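[1] got a predicted model here, sequence first, then my questions.
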Amino acid sequence: MKAVLCTEYGGPETLELADLAPPEPGPGEAVVDVSYIGLNFHETLLIAGRHVVRPRPPFSPGSEYAGTVTAVGPGVTRVKPGDRVAGNDEYGAARERIAVPADRLTVLPPGVSERTAAALLVGSATALHALRQRAALAPGETLAVLGASGGTGLAATEIGGLLGARVIACASSPERTAFLRARGADETVDYTARDLKTELKRLTGGQGVDVVFDPVGGPYTEPALRALGWRGRHLVVGFAAGDIPRLPLNLPLVKGCAVLGVFFGEFTRREPGAHAANLEQIFQWAADGRLEPHVHAELPLDACAEGLGILARREARGKGPAPAVTAPLVVDVHAHAMPMPLLRRLAARGLADLSGVSRGVVVLDPAVSGVGPDTPLPLDAAQYDPASRLSAMDAAGVDVRVVSLPPFLLCSTAGDPRLARDVIGHGNDELAAYAARAPGRLLALGSVPLGLPGAAEEARRCLDRLGMAGLALGTRGAGRELDDPVNDELWALLAERRAFAFLHPSGVPDPHRQRDYWLPQLVGYPMETALAVARLVFGGVLERFAPRICLAHGGGCLPSLRGRLDLGWSRKPVARTTVLPPGELIGRLYYDTAVFSATALRRLVADVGAGHVLLGTDDPFELADRDPLGTVAALALGPGDAAAILGGTAAALLAIDTPIPGNRTLDKETRP
């Protein structure tokens, strides 16, 4: 059994990976096969011997975990083998299997994945305990959260909103405050650029905030305390800044305020009933889709030291659960399928010619495809045969492939709304059936008749009735652009559900100039993506709805235009349509890796961060990445960044919970 051990106090680099004998359950204990652990900042202090809890080495880090019960000891009735459970303690979970007191375990309700649970048990539970039991935060009060982009701070930001408070999220850079606005903060403060006390006073009309959630300490505690209003509450959660501040005690006197300590570990031991009630509330929010932890990176167990290093360097936003598996999950978010029942239906209506299927081509009517008449379109067997697709996935080392209809089945230029609705509706039915033939390996993204009333209804059907993982959107439809008001209901639904959307070009600008040399795919598609997203920016869609969009082909030309768009926004009044500059809004999007150049992909990762780049191949078309793992390996990234691109971030966005690669080993020549 693999285990991460701290054999002497020190930094993350001192941790060791060891082989230990599997544990046996003692009286009152259960053995848990660990699927995920959550890493938290306090563990960097714990392995350095600087935490209030000081275990004697050797010990394992890992304070929260989720997995499956495999055995129970005498006297255990709370859980049984096969139960999906989650639990937390001060340390000890960074192992493939652990024996723990059964009364410390919580059985996960339906709708809450092990992956989600492993990122909720410390940060979210600490935040709820602090805000509910310690501060008694009331609806309508103002909550200021320091260190709001960290795991516990982000949890406090989101839970404060769920409790009805107005949340001011405070962080140390413009990138972090932009991230927090995207996560629902009402106001933000960059306390490295502005005076914290002055800004909190300004944002409360001089009245001061009601509650301060402070996991930071250091030089920020006293200004935050001075920004409290009458009878305010300052929650002391931790000292991530390193220094324990000394406070002038006249401040609580003159403000009538309280300074309240939050010792989460002791709370769980002394008040297990209240802790259980808090967990029940947290898991209910998660099951309802109202609370979803942000995962900064997903790492294999042997990269635990890297994860703690990310936390120690203050690079993380949100949580970093690490799956206890031997290889990173590989998820390809950009692949296409043309189910044969759909093609036969089109052929029966005279809209498709299937005589070339044996040669790997199909011809579609221009009303459906948007391309010229009699144009042969590639039809690889993987597009309609799941068995062929799985063989190709295994050969490429891909665990999960996310499939969508190709652009020439989206009817983007169709003049007949009934045709568009019919083709897309039946396409969604057949695509869902195609993916269902390989559960856990294939996920489907539904399409909608863009530009037409009822697009949101079809999206809702895809997500609710067909069980699709998200949506695949074209860049135009029915002669209308993506920022046309007719699409607002669709954007509102995506925002409400926090659903994943994959944006793929479904046409090209100025097509008469691209008749030759296969230019629509080579040049037109990258141009089309940039044009469509620019309209989403200046049309206010990204700012108003903050959709979770991944752009095909690495965003096409868009990344290279960020500076130009920002310049136009700053100098052209007609382009000053948003509060935030375009570059900030574009930085919130996700981008696939299908750029086919290591230099271009490195630049993309540097520009938007590894956490915003998802593996995408464009399989099985001619312009597909045939060696996606080699593509990522060529970037020479650290294991954490590589794992995020290969599938960690996609798993979070698509709620993929299965640790598929558990028995798959890494080929060190081709995989990071």
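    Great, that's in hand. Residues are numbered from 1 along each chain as shown.
[2] from now on I want contacts and neighbour counts done on CA atoms only, so please keep to that.
    Noted.
[3] in the longest helix anywhere in the chain, what counts as buried?
    Secondary structure of the chain per DSSP state H: the longest helix is helix 417-436. Residues of helix 417-436 classed as buried by neighbour count (16 or more other C-alpha atoms under 10 Å): 417, 420-421, 423-425, 427-432, 434-436.
[4] return the closest of those residues with respect to residue 314.
    Within the buried residues of helix 417-436, distances to residue 314 taken as C-alpha to C-alpha reach their minimum at residue 435, with 39.8 Å.
[5] isn't that closest one up against residue 444?
    Yes: the criterion here is C-alpha atoms under 8 Å, and residue 435 meets it with residue 444 at 6.0 Å.
[6] hey, what's in contact with both of the two?
    Common neighbours of residue 435 and residue 444, using C-alpha atoms under 8 Å, 6 or more residues apart in numbering, are residue 403.
[7] coming back round to it: from the chain's centroid, how far away is the longest helix of the chain?
    Taking the mean of its C-alpha atoms, helix 417-436 sits 27 Å from the chain's own mean (C-alpha atoms, centre = their mean, to the nearest Å).
[8] before we move on, what about stretch 255-267?
    With C-alpha atoms, centre = their mean as the basis, stretch 255-267 stands 32 Å off its chain's centre.
[9] which other residues reach it?
    With C-alpha under 8 Å, 6+ apart as the test, stretch 255-267 has contacts from 89-90, 126, 129-130, 134-135, 228-237, 251-252, 275.
[10] show the buried residues in those.
    Here, 16+ other C-alpha under 10 Å leaves 89-90, 126, 129-130, 134-135, 228-237, 252, 275 buried among the contacts of stretch 255-267.
[11] mind listing which of those residues are in helices?
    In helices, defined here by DSSP H, the members of the buried ones among the contacts of stretch 255-267 are 126, 252, 275.
[12] relative to residue 228, how far out is the second one?
    Plainly put, residue 252 is 9 Å away from residue 228 if you go by C-alpha to C-alpha, to the nearest Å.
[13] use this one as the comparison:
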Amino acid sequence: MKAMIVRERGTLENLKLETVEDPVADAKSVVIDIKACAVNFADSLMVEGSYQVKPPLPFSPGLEVAGTVSEVGSEVSGWKVGDKVQALTNWGGFAEKIAVPAKSLCAIPAGMTYEEAASFVVAYGTSHVALGYRARLQPGEWLVVNGAGGGVGLTAVELGAIMGARVIATAGSDEKLAIAREKGAEFTLNYRTENIRDRIKEITDGKGANVVYDPVGGDVFRQSFRAMAPEGRMIVIGFASGDIPQVPANHLLVKNIELIGFYWGAYKQFKNQVLVDSAVELFDWYKKGAIKPHISATYPLEKTADAIRALRARTSAGKVIVTI
């Protein structure tokens, strides 16, 4: 099979198309013929060697795949060749095939494309668990979503609106903000031309944000932190800007603010039922037409490095997908 392989950690130039041996299913696994693999910031960090998970060399990045089952292990039940499935992998998704444990599979609902299935679980799951389970977002609260044009940010806008919040979306371009409005944002701010702190205060009549969802970091984080309401909750999702902000602990005391760290993948290890419950509700919302992934661009397998660059440059809105 063909796969994008990293033999030495470093720049994306080290990610190259190679022909490698096909995977084989063990007793408790299946082999998936991959049709689509979503691009995540973790892929870039994994190639660099700065991600918390460091696969043994050589490896292929890619952790969100969708395709059809082509081989079933001897102890696997409930799945058969030809089933359309989505799976989360630790790595290995930028390839024509992958072997995964059967317990990691999820059936693709009727009507959902492979591209949508590959882009669904991590982005929507991150926002769903962060907003509902961790931040306890309530109907009528003010929710600020920073980086609202990105893969997770756009889902936070969409889910926040479904959960009854009043959503303020921030992004770095008017084009991304237009998409955020389509997904349910009541107000939008361009943080390249507007002062986030002042505008949030103005929009909320001085009350401030009850919940801030931040995958950006840097000055965007710092400004929105200063515009929080008493007993506000700030969710730290990531640092797409490359600037990891520091928060003086005494600032948390003044307004009784909660600073919440959130890493979706950690729940796979210590509280997987949270993710299972989330996925059930999210797929139900999809089936009802309440949510729909926004895919901004697709790339062929051999252009995987370009797909990762597009995501890292934050020029895309929604998800970027590699198709096989």
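    Now that the structure is in, tell me what you want to look at. Just so it is clear, the structure is predicted and the values come from calculations on it, not from any experiment.
[14] residue boundaries of the helices in the stretch 351-500 of the first structure?
    Listed in chain order, the helices of the stretch 351-500 of the first structure (DSSP state H, counting those that start in this stretch) span residues 366-369, 386-396, 417-436, 455-464, 488-497.
[15] turn those into a markdown table, including distance to residue 118 of the first structure.
    Converted to a markdown table, these look like this (distance: least, C-alpha to C-alpha, whole Å):
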| stretch | distance to residue 118 of the first structure |
| --- | --- |
| helix 366-369 | 45 |
| helix 386-396 | 28 |
| helix 417-436 | 27 |
| helix 455-464 | 25 |
| helix 488-497 | 22 |
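[16] for these, which one sits closest to residue 55 of the first structure?
    Nearest of the helices of the stretch 351-500 of the first structure (C-alpha to C-alpha): helix 488-497, 42.4 Å.
[17] in the second structure, what range does that closest one match?
    Under the alignment (TM-score structural alignment), helix 488-497 of the first structure falls on nothing in the second structure.
[18] contacts for that helix next, please.
    Outside helix 488-497 of the first structure, the residues that reach it (C-alpha under 8 Å, 6+ apart) are 289, 455-456, 459-460, 500-501, 541, 545-548.
[19] likewise stretch 303-311 of the first structure?
    4, 11-13, 15, 39-41, 43-44, 94, 297, 299, 316, 320, 322, 639-640.
[20] what range does that stretch cover in the second structure?
    Stretch 303-311 of the first structure maps onto residues 303-311 of the second structure, going by TM-score structural alignment.
[21] buried residues in that stretch?
    Neighbour counts over stretch 303-311 of the second structure (16+ other C-alpha under 10 Å) mark 303-308, 311 as buried.
[22] what of stretch 167-178 of the first structure?
    167-172, 174, 176-178.
[23] setting aside sequence neighbours, what's the nearest residue to the residue nearest the centre of the second structure?
    Nearest residue to the geometric centre of the second structure (C-alpha atoms, centre = their mean): residue 123, 2.9 Å. Once flanking residues are discounted, residue 123 of the second structure sits nearest to residue 152: 4.6 Å by C-alpha to C-alpha, 6 or more residues apart in numbering.
[24] map that neighbour across to the first structure for me.
    Residue 152 of the second structure maps onto residue 152 in the first structure, by TM-score structural alignment.
[25] wouldn't that match be in contact with residue 318 here?
    Yes: the pair residue 152 of the first structure / residue 318 is scored as a contact, 7.5 Å apart, by C-alpha under 8 Å.
[26] so for these two, which residue has more residues nearby?
    In this view residue 152 of the first structure and residue 318 are compared by other C-alpha atoms under 10 Å, and residue 152 has more residues nearby, 30 against 23.
[27] and that one, that's in a strand?
    No: counting by DSSP: H, G, I helix; E, B strand; the rest coil, residue 152 of the first structure is not part of a strand but helix.
[28] so what's it up against?
    122-124, 126-127, 215, 318.
[29] between those, which sits nearest residue 182 of the first structure?
    residue 318 (12.7 Å).
[30] surely the closest one touches residue 154?
    Yes: with contact defined as C-alpha under 8 Å, residue 318 of the first structure reaches residue 154; the gap is 6.0 Å.
[31] now residue 223 of the second structure. Nearest residue, chain neighbours left out?
    Using C-alpha to C-alpha, 6+ apart and skipping the chain neighbours, the partner closest in space to residue 223 of the second structure is residue 197 (5.1 Å).
[32] and for residue 131 of the second structure?
    residue 137 (5.6 Å).
[33] identify the residues contacting the one you found.
    With C-alpha under 8 Å, 6+ apart, residue 137 of the second structure has these contacts: 131, 160, 163, 165, 211.
[34] and these, which of them are in helices?
    If you go by DSSP H, the contacts of residue 137 of the second structure have residue 160 in helices.
[35] redo the contacts of residue 137 of the second structure as JSON lines? Include distance to residue 105 of the second structure.
    Output for the contacts of residue 137 of the second structure, formatted as JSON lines (distance: C-alpha to C-alpha, whole Å):
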{"residue": "131", "distance to residue 105 of the second structure": "25"}
{"residue": "160", "distance to residue 105 of the second structure": "27"}
{"residue": "163", "distance to residue 105 of the second structure": "27"}
{"residue": "165", "distance to residue 105 of the second structure": "32"}
{"residue": "211", "distance to residue 105 of the second structure": "33"}
